[in-house]
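Visitor: Coordinates for the following, if possible.
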Amino acid sequence: MLFLLLQLISLHFLEPCTLNVTDMNSNNIELKWRQEELIFLHGDLIEFECKQGYSFLQTTILLQYPKSPTEKCDSPPSIANGALTLPPLTQYDNGSSVQYSCSEYHFLQGSEKIYCSEGEWTSPPVCIEPCTLSKSEMEKNNVLLQGFYENQIYFYHGDYVGFYCKQNHFGAESGTTLFQVQCKRGQLLYPRCVAGEK
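Guide: This next block holds a predicted model:
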C-alpha cells in the first residue's frame, strides 16, 4: 500500500505539531501506525496512508500538511443571563476552551464549552429565562397548582407544570380538570377553568 512519509517542521519556535482528525478525514488519509496522541515534536517522522479505495495524487495539498495553527483568540464573548465559570483572560491559545454557566433557573441551550479555533471562538450557548408562576393569573383562570409543584415559583424552559381547576370548575375548552402546561421561553399558557358542570 502506498504511504507518505512527512517530516514535521515547525517554524514557530519549534512548537509541537498537532494533527487534526477532521483534516485527515477530509483528505482521505489516516496514520499508518495507530497511536493515542496526535501531538508530535519538531523533527518527528509521521507515516500516513490513504484510506481504503483512495490513492495519493501527484500534486497534493498534503505537502502543506500537517500545520499547527497558532492564531490566538481574544476574550470570549459574554452572554445574557450567564457568565464564564472562570474569570476571562485577555488572550487564549488556539485549541483552548472556556465554560459558561447560566444564572439560577435559566436553561442552558447549546454547548457549555466553546473553543478557540484559529483566532475565532465557536458559538456560545444561550441562557433561556425561566417561567415565573403568577398567582394573579392562576386566580383569574380559576386554577390551582398541583401538590407536586407546591412551593415552586420558577420553572425551567421545557419543564411541565401541573394545574387543576378549583372546586366545581372545569376546563373552558376541554371540560377536564387536570392540566400539564409546558414552560416555553419564560412563558406559561395558563389553562382556563369556568364554574359549572361538565
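Visitor: alpha carbons only for contacts and neighbour counts from here, please
Guide: Noted.
Visitor: what comes into contact with stretch 139-151?
Guide: Contact with stretch 139-151 is made by 138, 161-166, 169, 190-194, as judged by Cα atoms under 8 Å, 6 or more residues apart in numbering.
Visitor: Endpoints of that stretch, how far apart?
Guide: With Cα to Cα, to the nearest Å as the measure, stretch 139-151 spans 16 Å from end to end.
Visitor: neighbours around Phe40, how many?
Guide: By other Cα atoms under 10 Å, 15 other residues sit near Phe40.
Visitor: just Leu6 next, same as before
Guide: Using other Cα under 10 Å, Leu6 has 17 other residues around it.
Visitor: roughly how far apart are it and Leu31?
Guide: 11 Å.
Visitor: Now for the two: what residues contact both?
Guide: Ile46, Glu47, Phe48.
Visitor: Looking at those residues, state which has the most neighbours.
Guide: Neighbour counts for the shared contacts of Leu6 and Leu31 (other Cα under 10 Å) peak at Phe48, which has 18 neighbours.
Visitor: Summarise which helices and strands whichever strand or helix holds it is packed against.
Guide: Under the criterion of DSSP states H and E, Phe48 resides in strand 45-50. Other helices and strands packing on strand 45-50, by 3 or more Cα pairs under 8 Å, 6 or more residues apart in numbering; DSSP states H and E, are strand 3-7, strand 29-31.
Visitor: To check against the first, give me the structure of this:
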Amino acid sequence: MSAYKFCILLLCPWFCFAQEQEQSCGSPPVVQFGDTLEPRERTNKHGTVITYTCPEYYIREGNKEVVCRNGEWDDPPTCIEPCIALEKDMIANNIQLKWTSHKKLYIRDKEWIGFVCMNGYEISNENLLRIQCKRSVLTYPKCSKIGE
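Guide: Okay, here's the model as predicted:
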C-alpha cells in the first residue's frame, strides 16, 4: 500500500498527514483449471471485482470473487481436480463400479464411490469397497481370487 504525505508547512510545520492513494492492479491472478467470467485486462482499477469459475466436477475452494485493493489482488480460489475411476485401474484391482456399468467415472473431491469385487473374487472386509476421492487421488481396494 502506498501513501503520500501532505504537509501544511506555513501554519504548522510539524503537522503532516498521510492520504491513501488508490492504485490499480495488474492482471488478475491465474487459477490452474479456472477461468474468469470477466475479460482479463492488463490493468485493473482499484475496486475491480473478478469472478472465477471451475470446470464441471472441479470443486472451488476459497472465494469465487477477488477484488483489486490498492495495487494488490485478494487471494484467488483454487480449483480442486476430480478423481477419475478408470476401467484399467479397476481391472488391475479385480473390482467394478457398484452402481453403474460405466468404464470411466468422475468423482468430485471428498465424494464417496462404491465398488464390488468381480465374479470369482473377494475382499476380507466389504467396507473397504467404499472409498473417498481425496484431492484427485483414489486409493483402490483390491479383491483376491476366492480361496487365495
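Visitor: Closest to Ser96 of structure 1 out of the shared contacts of Leu6 and Leu31 of structure 1?
Guide: Nearest to Ser96 of structure 1 among those is Ile46, at 24.8 Å by Cα to Cα.
Visitor: Check the gap between that closest one and Ile39 of structure 1 for me.
Guide: For Ile46 of structure 1, the distance to Ile39 of structure 1 - Cα to Cα - is 11 Å.
Visitor: how far away is the alignment partner in structure 1 of Leu138 of structure 2 from Thr18 of structure 1?
Guide: Taking TM-score structural alignment, the alignment pairs Leu138 of structure 2 with Leu188 from structure 1. To Thr18 of structure 1, Leu188 of structure 1 is 49 Å away according to Cα to Cα.
Visitor: do Leu45 of structure 1 as well
Guide: Taken as Cα to Cα, the span from Leu45 of structure 1 to Thr18 of structure 1 is 13 Å.
Visitor: of the two, who's got more company?
Guide: Taking other Cα under 10 Å, Leu45 of structure 1 and Thr18 do not tie; Thr18 has more neighbours (16 against 13).
Visitor: hang on, isn't the more buried one packed against Met24?
Guide: No - taking Cα atoms under 8 Å as the definition, Thr18 of structure 1 is not a contact partner of Met24, at 11.6 Å.
Visitor: Just the endpoints, please. Distance across stretch 37-48 of structure 2?
Guide: Stretch 37-48 of structure 2: ends 13 Å apart by Cα to Cα.
Visitor: and if you look at stretch 133-146 of structure 1?
Guide: End to end - Cα to Cα - stretch 133-146 of structure 1 spans 13 Å.
Visitor: cool, and stretch 100-115 of structure 2?
Guide: Note: stretch 100-115 of structure 2 ends 10 Å apart using Cα to Cα.
Visitor: cool, and stretch 178-192 of structure 1?
Guide: End-to-end distance for stretch 178-192 of structure 1: 11 Å, by Cα to Cα.
Visitor: Not counting its own residues, what contacts it?
Guide: 128-132, 137-138, 141-143, 155-165, 171-173.
Visitor: So which residue is dead centre in structure 2?
Guide: By Cα atoms, centre = their mean, structure 2 has its centre lying nearest to Cys79, at 2.2 Å.
Visitor: Give the aligned equivalent of it in structure 1.
Guide: Match for Cys79 of structure 2 (TM-score structural alignment): Cys127.
Visitor: isn't its match right up against Asn81?
Guide: Yes - the pair Cys127 of structure 1 / Asn81 is scored as a contact, 5.8 Å apart, by Cα under 8 Å.
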